[in-house]
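J.: Sequence first, predicted model second:
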Amino acid sequence: MSEQRVAQRLAKFGIGQVVRHNLFDFRGVIFDVDPEFSNTDEWWQAIPESVRPSKNQPFYHLLAVNGDSHYVAYASEGNLCVDDTGQPLCHPQESLLFDRFENGRYLPKNRLSN
């Protein structure tokens, strides 16, 4: 194996954790983590340059809510902070990925292995 291996990045947040976006008014629960940016260049270029985050950090897939709307979001670690409200979200897809909300976080569903 080459010595130019990419160092594994440690994510600050974990699956099931509820976070808040620092720039945009939404909360979300993390359901997947990329160790660095792993979306399309088209998506990247759509972000205004003045607020475009570095690609060299973990990015999170979120079930997000903002007021009455719900969606799937992709956000950089630097744009997220812990949501300390202790309140669950109201996202229609949360029951597909998580069993329940307990002690301020979502517990992932157990997956059956083949």
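T.: Arrived safely.

J.: contacts and neighbour counts: CA atoms only from here.
T.: Noted.

J.: Now do the same contact list for Asn56.
T.: Applying Cα atoms under 8 Å, 6 or more residues apart in numbering to Asn56 gives the contacts 36-37.

J.: Below is structure B, check it against A:
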Amino acid sequence: MTRPVSARFGLGQIVRHRSAGFRGVVIDVDPVFAGRPGDTGPISPDQPFYQVLALGSDGGFMAYAPEDSLEHDPELSTLTEDAGQRFFTIDASGHHAPLSQAIH
């Protein structure tokens, strides 16, 4: 029987990678690892994995990180309204969806 998975971080939330030290904004969430079996090495694939648009001094890059590697960024919690509108559609309740996907 499959156990329900609940993501700790939501779209538009700013997170920090515990070991790599980068911070970025969550732009997509997979309930479990979406790659090939065995590609996570010692990291459990049975946890949410996040597409994170990482912010760096040389610009941005995409990271695919497991939930266990991410933490809430105490310095920043969410995007500014202008930055959020650049990456997401946002409904009246504040729910985010990538610009390429409709909000259900």
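T.: Looks like it came in fine. Note that the structure is predicted; figures quoted are calculated from it, not measured.

J.: Find the residue at the geometric middle of the second structure.
T.: Of all residues in the second structure, the one closest to the mean position by Cα atoms, centre = their mean is Val26, 2.8 Å from it.

J.: Please, which helix or strand holds the aligned partner of that one in the first structure?
T.: Counting by TM-score structural alignment, Val26 of the second structure corresponds to Ile30 in the first structure. Element membership for Ile30 of the first structure, per DSSP states H and E: strand 27-34.

J.: need the next SSE after that strand, C-terminal direction.
T.: For strand 27-34 of the first structure, the succeeding helix or strand toward the C-terminus, using DSSP H and E, is helix 41-45.

J.: What separation do you get for the corresponding residue of the second structure for Cys81 of the first structure and Leu55 of the second structure?
T.: Applying TM-score structural alignment, one finds that Cys81 of the first structure aligns to Glu71 in the second structure. In this view, Glu71 of the second structure and Leu55 of the second structure are 15 Å apart by Cα to Cα, to the nearest Å.

J.: buried set for the helix or strand containing Asp82 of the second structure?
T.: In the assignment (DSSP H and E), Asp82 of the second structure maps to helix 81-87. With burial defined by 16 or more other Cα atoms under 10 Å, the residues of helix 81-87 of the second structure counted as buried are 84, 87.

J.: Having no further points to raise, I will conclude here.
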